[in-house]
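Novice: Below are the sequence and a predicted model for it; my questions follow.
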Amino acid sequence: MALHRKVAGLIAGVSLVVGGLLATTPAHAAPSDDRAVSTTTQAVRTSAAGAEHKLGATATSPSISPAAKRVRYVTNGSYSCPYGTLCARVWDPTRGKYKVFDLYYCNTYSLSYWGSSGGFYNNQTTGTVAKFYNSTGGVYHSSTAYSVAPSWFNWDPVWKIENC
């Protein structure tokens, strides 16, 4: 499932980059040889995966879209979460630390490369329900504020978070 999500995230990112390139490139422009195609594909993969990702590397930093209000790293499982916020913590293999996303603005967030354990801290207004959706759009887990995730929450089945 984690590999499926990684591939889906990479394909989505490549599609966005290629769409942007096609929108700005004349229709008659085409690569003159296979080497040009390979170079273009290589650049797209690097752009879609982020600056930290190099082709051939196996680890990719977890990300979220739209952007979180704040992103930070913690060395252990403990972290604070501002009132009115859902803070989601996931292991980042590229840094060897937990990456914490502070989700303040009411939104549905799409997750990429979250195939690991972690947790969350639902410190939103009392009674606010956060929902965690799986790949088919079904609710995998829900959390009513104030609450803290079960120990070692499994992010692998979660594809989206709706924080309010």
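Specialist: Arrived safely, thanks for sending.

Novice: CA atoms for contacts and neighbours, from now on please.
Specialist: Will do.

Novice: do you know how far Pro93 is from Asp102?
Specialist: For Pro93, the distance to Asp102 (CA to CA, to the nearest Å) stands at 19 Å.

Novice: Which one of the two is surrounded by more residues?
Specialist: Asp102 (22 against 15; other CA atoms under 10 Å).

Novice: hang on, isn't the more buried one packed against Ala88?
Specialist: Yes. At 6.6 Å, Asp102 counts as touching Ala88 under the criterion of CA atoms under 8 Å.

Novice: Return the distance of the lengthiest helix in the chain from the chain's centre.
Specialist: Ranked by number of residues, the top helix in the chain under DSSP state H is helix 2-24. Helix 2-24 sits 13 Å away from the centroid of its parent chain (CA atoms, centre = their mean, to the nearest Å).

Novice: want to compare, so here's the second one:
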Amino acid sequence: MRTKRSFLGTVGTVTLVLASALTSGTAQAASSATSAASPTTSPAVHSELLPAGSGIVCSSGNFCASVWDPNAGRFRVFYFYNCARYSLSNWNEWGEAKNSQTGGAVARIYGSSGNELASYPADGGVYAVNWGPVYSIRNC
């Protein structure tokens, strides 16, 4: 025996299937558009998330830099100890820098063409930094 389907029932089923496909596609696009990569360095250095509402803490011998981590929803602080030049990835927001190195080491940040953007003396001061134009750090 053959089942008869109504025209309106078929149209309703097709409409629901299409609406479901469009909704899931839109949700996937929205979630991928809002996910951003966490900030990193190369070579890698020790980093940790700052507790909500706290400022940068930097132990002796380090140049420390904090930047917003969109995946964690908090600031992440990076501890640069070994003397080197470090490339930055996904450092897109404002943050802080503090130079607690010893021996008068001066930390410098550089732009895309290798031009020096700023320098930070080992004075223990906390400096506001726009990390957006910064491509690398040399901590000594």
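Specialist: Right, received. Where do you want to start? A quick note: this is a predicted structure, and the numbers were derived from the prediction, not measured.

Novice: Show me what counts as buried in the longest helix of structure 1.
Specialist: Ala2, Arg5, Lys6, Gly9, Leu10, Gly13, Val14, Val17, Val18 (16 or more other CA atoms under 10 Å).

Novice: All the helices of structure 2, residue numbers only.
Specialist: Under DSSP H, structure 2 gives helices at 7-34.

Novice: Tell me the counterpart of Ser66 of structure 2 in structure 1.
Specialist: Using TM-score structural alignment, the partner of Ser66 of structure 2 in structure 1 is Arg89.

Novice: tell me the contacts of the residue lying closest to that match once chain neighbours are set aside?
Specialist: Nearest residue to Arg89 of structure 1, sequence neighbours excluded (CA to CA, 6 or more residues apart in numbering): Val100, at 4.3 Å. Val100 of structure 1 sits next to Val71, Arg72, Tyr73, Val74, Cys87, Ala88, Arg89, Val90 when contact means CA atoms under 8 Å, 6 or more residues apart in numbering.

Novice: could you redo the residues you listed as a markdown table and give each row distance to Val37 of structure 1 and neighbour count?
Specialist: Shown next, in a markdown table, are those (distance: CA to CA, whole Å; neighbours: other CA atoms under 10 Å):
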| residue | distance to Val37 of structure 1 | neighbour count |
| --- | --- | --- |
| Val71 | 35 | 16 |
| Arg72 | 37 | 12 |
| Tyr73 | 37 | 17 |
| Val74 | 40 | 14 |
| Cys87 | 41 | 26 |
| Ala88 | 39 | 22 |
| Arg89 | 38 | 28 |
| Val90 | 35 | 27 |
